[in-house]
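Participant: heads up, no residue letters with this:
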């Protein structure tokens, strides 16, 4: 044999002879032991007991000698029952199923349990060479498959990753005794040595989540926490299960955590949306189990709509993303929902200063299926916590209550006659359910549903008596205001994934999504003077309803070790209604848009050498509204210069057919609404991405630098701000612009160990050009030149200490310079502000520090965690925006500040 020729032959033969003797003795012993063990029949119930306790009971009840090391056993809770005189070897086989151990009945009622790597591997010579390895990666505790886990052959550059359903194919594995390494965010890194008997069918690899570590197990494997940024170009992976380690404003929040990454703005306390490399939240494609989510905010944006307890995996593509994704011009966030525990019933619950949540998981169909239910609801309509009051006061500080300036803050020249405080009724809720079924080892079918909604009621009844009399005897008034706002998302998807063979995998998804935002504001005021009575009626109705029906087919075909193809098609039908009416008489804008986008894409991941990967692709979309085809070529490449240094770059063209239009109103604040592009009032938007970077990675650290330039065209804005009296109608107040964003990002991450975290810095610029709104290009509202972030997490036993610090230069804003009166189309007059140069001023610099401490502990058979987090620890005053009043030609400026020092306590328990 070649192996014998390369090794000291006598010594090698001696080792082989020794192991053959051991195997022979074990085999002979097992023959004798099987005769004896066949008389050991078990009749026991082990419901709710841990595996180690069961082994101890078996040892005592049946006079067995069990020889094993507790650190080799994953001590999970069992639900096994044996009532039919079950032979001991069958009992042990069932109890130890999924464990990486092998048992031998050695005689004298002695049973030896050893790790597979210690007993079996050394007894096998390889029988296959350069073979194809297929399988799936699963969570050992819940049985869920894990998407985007990394698998590679140790000491080689051969590797792959699981797809969204947890399946993988690895070509040309050197031998069936090779060692493979499996790594996934928030889980222990695992080394698994293959052996022929293990590969009789598709390989199922189970790995342990960090949260499942047991006190009696000595952990020596390496861990990855929270975030991984070393894979792909502008690609970030986040572990939702580990987000409790980070400080939060009140909820464990996925999108708030993403804001701590370089290239994404972290100073938007009132928006969970992502401002990625100069883009705006509507330019991000957000997918949850295959359906599109159009609005990601709860509670004015302080929390995102996604319950982290219902999310299994998060993939963020900050730019240069592949041809599989389309319809957005900035970035992609792909979230995979949890499927539910396939092993046993599981229940968890939690409470914080804002909301309470519960998650239920249970298997069915003998573990082939699972069900998940996750619900969350704020109790802010019942209990007004300090955190709730801080947040609502922030928004209520400058709200015009629709009372014509008589109550609250007036607009324009209206002044203030009196001021009062409204106690609003507000709450939000969201619900996730998912049913998954695996009819075979090659198929998975899932049905996912999401519903989230915010409800705000600021209705009130006021009169001059409860505001201090008749204001000097001039008049009295009575006011009745109805002010109800609702907004939310509904989404659902039906998905079938199938592995047709070792090389072809397909996913077909039928998805539905609905975003709605409804505001009904109606105010009637009766004013009584000494000689007259008259009524003032004001109101605003603003409704936006967006429906999305999508059918998508994605295919992955592994052609050979050099070429991996992705191809598919997508059909999306959109129906969007928007209506804005003022005072029941003035219909400002009424749109009903329908459109169909049909797209096809193909992409090849080509590895001409083991060090070089080139990914060319193209996406072609046909949009029936404009009756045009849009070609979107994409190209990315990476080159592994050596073991530590990787060079990378990407370029791509992107189009967007559904746009969120900003409605600028200096006096009432900017609002936004969704419309379909039509190339008449609002164009199809587009962007071109240019990205180049280099990363330096060791076992413990990653240093990554990426520079980007993004050209943007077809930007839209709808403005009710006039630079002077004009005759154009309200439906013509759309403005078209272009722009660019450019910058450079730095990331230094410590990946492993008790102390982990990262430092990020972004130097960037975002320039917009709207010729009809400004005479020259201007910095966008979300432009920030410098942004610096520090994120740290330290684990000490069951305690986790974490802290974040964010610093950023101020954002631009526009200030008024005077006022004027304008006659509207319905003949009425209104006061307007005359503004200065667009975004020519800057808010003060922003910075804050957040800290948290979390303790994990056991409560009987349950696990629990309790924690304290503090937002804005040193109570720095950050300016959110400025408001303006013009009184006697003087501009009065008021700073509206963000939330100050805000503590939050949370408690979670899992049964």
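Facilitator: Perfect, I can see it now. If you're wondering where the values come from, they're calculated on a predicted model, not measured in any experiment.
Participant: C-alpha from now on. contacts and neighbour counts both.
Facilitator: Fine.
Participant: tell me where the chain has helices.
Facilitator: Assigned by DSSP state H, the chain shows helices spanning 2-5, 9-37, 51-61, 88-95, 116-119, 254-258, 386-396.
Participant: mind giving me the packing neighbours of the longest one?
Facilitator: By that I understand helix 9-37. With contacts defined as 3 or more C-alpha pairs under 8 Å, 6 or more residues apart in numbering; DSSP states H and E, helix 9-37 has these neighbours: strand 101-107.
Participant: and the strand it packs on, what other elements does it pack with?
Facilitator: Applying 3+ C-alpha pairs under 8 Å, 6+ apart, one finds that strand 101-107 makes contact with helix 9-37, strand 110-115, helix 116-119.
Participant: then this one, side by side with the first:
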């Protein structure tokens, strides 16, 4: 029995080995595959399983030798929608399902305003389950697979939302109607007005529609700043004259951009005139922190203001006059696709009198001080823009502004008298040349060249006289000049990589010029002229990880030729839409700043700021890390948001002047806080409220205690309330700001300080005019309605006229100020 079993096993092994070891010869021409397999079955004792009818349709032509049946099967099935599998001793031939390649479609278009043809940047648009934001040209693009018809929802702040259906292939133009019309008889119903404020689309991001500012108190010449100061996280208390303080950032670390060039001083000495003419502003985007790599090299916040491009449909004239300034703008369409826009503002009398400059003595002396201020402001905007039917945009925007302030102060005492003249002149230049193109495949490419400069001169002369012998002593004689210029070129490209992915890549080149000199009693303490170049390369990937989860990861690399050093700034953000109305955001990032503003403080506690180019010797590059976490709840006509942040800054510079000597100290700071914001729109009315709880501390080696102390810009609490009532032709509005105050230190070494609360209530009444020939407004705004005695941040001057007493000369924060204005549009 055992011999029989061994015989059969040996026979099976030998026969099997023969099959797999023998050479398979195949020589056929257009032979049906089923017949070829049947032949193999008989010749090599194989077992096959297949669909005889199906395989008969495949003709095989081959002449080749194979070492095994598997090698032969693989060769004849190559290129056919067939595959095989061996189950025990049976070769199973089966069809393979062919995956049809998905067809890709691209949806490209632009969003414009109906009345003017203006492209609308920062508009939100959703197509099926994808969403995006239009660029500066108002352009958008999507990539889809298989689907070529889309349900589209487009919205822009201050315009009616539009629902429509679009198809792929053609470039589309979406026209949005503004929600405010000058003709009373036009009635639009069953439309949802997009909110005038958008918060929560990304970490630390706020988008504003400038139209709403037309009805806020003080809307005439300062509507841009009045709108900004009512947003959470932007310091309103103190009414700082030259900078925005966003989330506790030190002076000079935030940046304001208009049409691509830098505004070096957003607000001038007069708080009722902003450095941006409200006639030329269109959309405002605030990035308080945690922003992506395409943005400027700063460590604070960024405000991007997009200017109007001009009316393409008909010429227009805008005139504005109040009891302080004249303002006018002219729009002229050219050749149907381009427009020229001119705007000009000018003060027509000295807006300050001696009652606008206050004083107080540290020994509560009631000695009379006479102060006579003088102020003059003017600016000029010109912009030419050309819009192509294919979405191309070309524009050139230019700005020139003058801001001159002078105050003469004097005091008569029993035995002596003193006189002081303080003067500061600022001249702002700015220009941008921009060309942007969006191709049919969704590729968006923008090229921008910008130049901006600020020329600032400060002087102070103080003399003390002896009334007995008329002997006069010069106690202060200072001349300071600080000029800063920036030439930049940016090339940015955005690629659509499919339904879930888009890539942004860019290249920045920046050249900075700096002139800084300080002269005291004809002795030049600082005489500096510097130039620096840097090159930045950045890439950012926006990826849809899941149906509700989005990630943005980017890297910005800065090479400073001035320092011969490379800096890496990685940044990451996540957004999760928990439901249709709830969105959560988180971001982290590293940031560096190469053009910095250093504080200069004297022994009396006076401090000013001057621009410097970081040299990593006396003035280091500022580095910062941002952590931002927030969320928003946005049901219909309601908005509630929370933003929390923690920011650190290393490399802050402070110059100390003491007894004709100068010292340089390097310090650091940290800021953390939380913003709450709620807004309700109902029946054409809007009300909103915000509360900011924050803490900002800094540390310098000269502090008496080796610990952090409150920074100059630190304020613990700030509450803002605002409301607008739409009563047909009448618009009523009011805003209120309360701040718990910031520390006013007695000197640079003395850690004791005073802290005054800030209170300001503004109110406005506007009546809209309309006729067949023009429309306009008559309005009355009252600023600081209660005439609260507020202190302006960083705008007081200490005058030590003897060993014991000091006088504070302070151009007050906005006092009780009624503004009556007339606005016309033809």
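Facilitator: Thanks, I have it. Worth saying up front: this structure is predicted, and the values here are computed from it rather than measured.
Participant: drop the TM-score for these two in here.
Facilitator: Here the superposed chains carry a TM-score of 0.81, computed using TM-score structural alignment, normalised by the length of structure 2; 719 aligned residues with a C-alpha RMSD of 3.1 Å.
Participant: buried deepest among the helices and strands packed on strand 101-107 of structure 1, which one?
Facilitator: Greatest average neighbour count among these goes to strand 110-115 (a mean of 19), per mean count of other C-alpha atoms under 10 Å.
Participant: give me the longest helix you can find in structure 2.
Facilitator: Longest among the helix segments of structure 2 by residue count, using DSSP H, is helix 2-21.
Participant: whereabouts in structure 1 does whatever helix or strand comes next after it align?
Facilitator: With elements assigned by DSSP states H and E, the helix or strand that comes after helix 2-21 of structure 2 is strand 24-32. Against structure 1, there is no aligned range for strand 24-32 of structure 2 (TM-score structural alignment).
Participant: about what we covered before: out of the helices and strands packed on strand 101-107 of structure 1, flag the one nearest residue 87 of structure 1.
Facilitator: helix 9-37 (7.5 Å; C-alpha to C-alpha).
Participant: relative to helix 88-95, how tilted is the closest one?
Facilitator: 110 degrees (axes from the mean of the first three to the mean of the last three C-alpha atoms, to 10 degrees).
Participant: tabulate the helices and strands packed on strand 101-107 of structure 1 (TSV), appending distance to residue 551 of structure 1.
Facilitator: Shown next, in TSV, are these (distance: least, C-alpha to C-alpha, whole Å):
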stretch	distance to residue 551 of structure 1
helix 9-37	57
strand 110-115	47
helix 116-119	45
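Participant: residue closest to the middle of structure 2?
Facilitator: In structure 2, the C-alpha nearest the mean C-alpha coordinate belongs to residue 287, at 4.1 Å (C-alpha atoms, centre = their mean).
Participant: check which residues of the longest helix of structure 2 are buried.
Facilitator: Residues residue 19 are the ones in helix 2-21 of structure 2 that count as buried (16 or more other C-alpha atoms under 10 Å).
Participant: what does stretch 710-719 of structure 2 give?
Facilitator: For stretch 710-719 of structure 2, a neighbour-count test (16+ other C-alpha under 10 Å) marks 710-715, 717-719 as buried.
Participant: tell me which of the helices of structure 1 lies nearest to residue 491 of structure 1.
Facilitator: Smallest distance to residue 491 of structure 1 across those (C-alpha to C-alpha): 18.3 Å, for helix 254-258.
Participant: over which residues of structure 2 does the closest one lie when aligned?
Facilitator: Going by TM-score structural alignment: helix 254-258 of structure 1 matches residues 224-228.
Participant: before we move on, the earlier item: out of the helices of structure 1, which is closest to residue 711 of structure 1?
Facilitator: Per C-alpha to C-alpha, nearest to residue 711 of structure 1 of these: helix 254-258, 23.4 Å.
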